[in-house]
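Visitor: Curious how this folds, go ahead:
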Amino acid sequence: MSKRNSAKYKLDRRMGENIFGRPKSPVNKREYGPGQHGQRRKGKVSDFGIQLRAKQKLKGYYGDVTEKQFKRTFTEASRMKGDASQNLIGLLERRLDMVVYRAKFAPTIWSARQMVNHGHIRVNGRKCNIASARVNVGDEITLGSKAREMALVMEAQGLAERDIPEYVAPDGNAKVTFTRVPTLDEVPYPVKMEPNLVVEFYSR
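Guide: Alright, predicted model coming up:
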């Protein structure tokens, strides 16, 4: 399974932040942007630029979902009752690939998506290979029998850089239950996310 390190770390350097909290991120050594002019690119950013950056950062964190998918999720969040920015985070955290990542079944969001696509994940005992499938409160997500022996899964479960959040309750090493839709302050982002700016970006 590919880990797509280059694209992931390129996003880190473009944003100047360690988006995924990974110890090998190049931002830990140099905080300027990529390319030969990276150090000189420090002009004043407009309001639009700040909103765009917030959108790119959030979208990138969730494995660079397509713009069409991301905008569709925002539209759905804005139609729901309550705070649109909180709704957006709740919908993104309910993606199956994200729950697999939060459960520490995979070391990165990209490998989590690949595990789902390859049919290694069960939702309430039934195989689901759609990464964007939405998990409901009370759903049980389990690893398939083959996946339990994979080196990738063992690597993920041994990672010290992140913990399983409270809204994903583990039952042994191969099963978790999605207990509730989280709020922004419950989601363990390694960097500050600003979904309110994403709402402003799409509401222009």
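Visitor: going forward, measure contacts between C-alpha atoms and count neighbours the same way
Guide: Will do.
Visitor: For the chain, just list every one of the strands.
Guide: Along the chain, counting by DSSP state E, strands occupy 121-123, 126-127, 140-143, 168-170, 175-178.
Visitor: Let me have the ones you listed in CSV, extended by distance to Lys81 and mean neighbour count.
Guide: Below are the strands of the chain laid out as CSV (distance: least, CA to CA, whole Å; neighbours: other CA atoms under 10 Å):
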stretch, distance to Lys81, mean neighbour count
strand 121-123, 27, 22
strand 126-127, 31, 14
strand 140-143, 26, 24
strand 168-170, 24, 20
strand 175-178, 21, 22
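Visitor: and for comparison, fold this next one:
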Amino acid sequence: MARMTGPRLKIMRALGVELPGLSRKSIENRPNPPGQHGQQASRRRRSDFAVKLMEKQKIRFNYGVSEKQMRRLILEARKGSEPTGDKLMSLLERRLDNVVFRAGFAPTGIAARQLVNHGHVLLNGKPVNIASVRLQVGDVVTVKEKSRKIPMVVEALATPSLTVPEWLSVEAVSATAKIGHLPSIEDVPFAIDMQQVVEFYSNRV
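Guide: Okay, here's the model as predicted:
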């Protein structure tokens, strides 16, 4: 996905949900959509298409994936017997940048992506700089020893954005996380109607 440089809080207000992977800020004090007529817009009934689009956009912005990546993930999620929506979210949660974020090594998914891209992370003891790498059960992610002194990493470890999910085991001192088992849709840290997302792509891929 192109580097996210726009107003993240405005995006969350437009979607009506806090996306921890996008920003640590809260929309609690300004829950209405942005713009002059935001309060009226929040009371207006959305079309079926608008609802499906918003649910899909929640995923894209939280995980920082492009539309092209989403389509590829949907095609992959359709394979097998597992419900498409459940498998899609498992695939997204297991992205390396998201694991770095969920382990508490970075304040947001965007910051975690930057850590990975700049070579601060090891996967199973080897350097890796591809944020979209998908992890498997037993994989170990570590922030390099020198990189643990980066102020952003220090702050994230001291005040994590989210509780570490049950499928991850984390050792904060060594900044190490291990995948214990595959995540489920219940582990997604924001409200999402996956059926709407699946229906959005039903005739598009």
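Visitor: Reformat the strands of the first structure as CSV; add distance to Glu31 of the first structure.
Guide: Shown next, in CSV, are the strands of the first structure (distance: least, CA to CA, whole Å):
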stretch, distance to Glu31 of the first structure
strand 121-123, 37
strand 126-127, 42
strand 140-143, 37
strand 168-170, 33
strand 175-178, 36
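Visitor: So the residue positioned nearest the centre of the first structure versus Gly38 of the first structure, what's the distance?
Guide: For the first structure, Tyr62 is the residue whose C-alpha lies nearest the centre (CA atoms, centre = their mean; 3.1 Å). According to CA to CA, to the nearest Å, Tyr62 of the first structure stands 25 Å off from Gly38 of the first structure.
Visitor: any chance you could map the helices in the second structure?
Guide: 8-15, 38-43, 48-63, 67-77, 84-93, 96-102, 109-117, 151-158, 194-201 (DSSP state H).
Visitor: how far out from the middle of the chain is the longest one?
Guide: Centroid separation between helix 48-63 of the second structure and its chain, computed with CA atoms, centre = their mean, to the nearest Å, is 13 Å.
Visitor: what does the fourth one give?
Guide: When C-alpha coordinates are averaged (CA atoms, centre = their mean), helix 67-77 of the second structure and its chain have centres 15 Å apart.
Visitor: Spit out the contact partners of the closest residue to Arg41 of the first structure other than its chain neighbours.
Guide: Nearest residue to Arg41 of the first structure, sequence neighbours excluded (CA to CA, 6 or more residues apart in numbering): Gly33, at 7.5 Å. By CA atoms under 8 Å, 6 or more residues apart in numbering, the residues touching Gly33 of the first structure are 13-16, 39, 41.
Visitor: Counterpart of Gly33 of the first structure over in the second structure?
Guide: Aligning on TM-score structural alignment places Gly33 of the first structure opposite Pro33 in the second structure.
Visitor: Kindly provide the distance from the spatially most distant residue from the centre of the first structure to Pro34 of the first structure.
Guide: Most distant from the centre of the first structure: Arg40, at 29.9 Å, with distances by CA atoms, centre = their mean. Arg40 of the first structure is 11 Å from Pro34 of the first structure, where distance means CA to CA.
Visitor: How about Arg79 of the first structure?
Guide: 38 Å.
Visitor: the more surrounded of these two?
Guide: Set Arg79 of the first structure next to Pro34 and count neighbours by other CA atoms under 10 Å: Pro34 wins out with 18 against 11.
Visitor: List the contacts of that one.
Guide: 10, 13-14.
Visitor: closest to Asn136 of the first structure among these?
Guide: Nearest to Asn136 of the first structure out of these is Lys10 (CA to CA; 32.9 Å).
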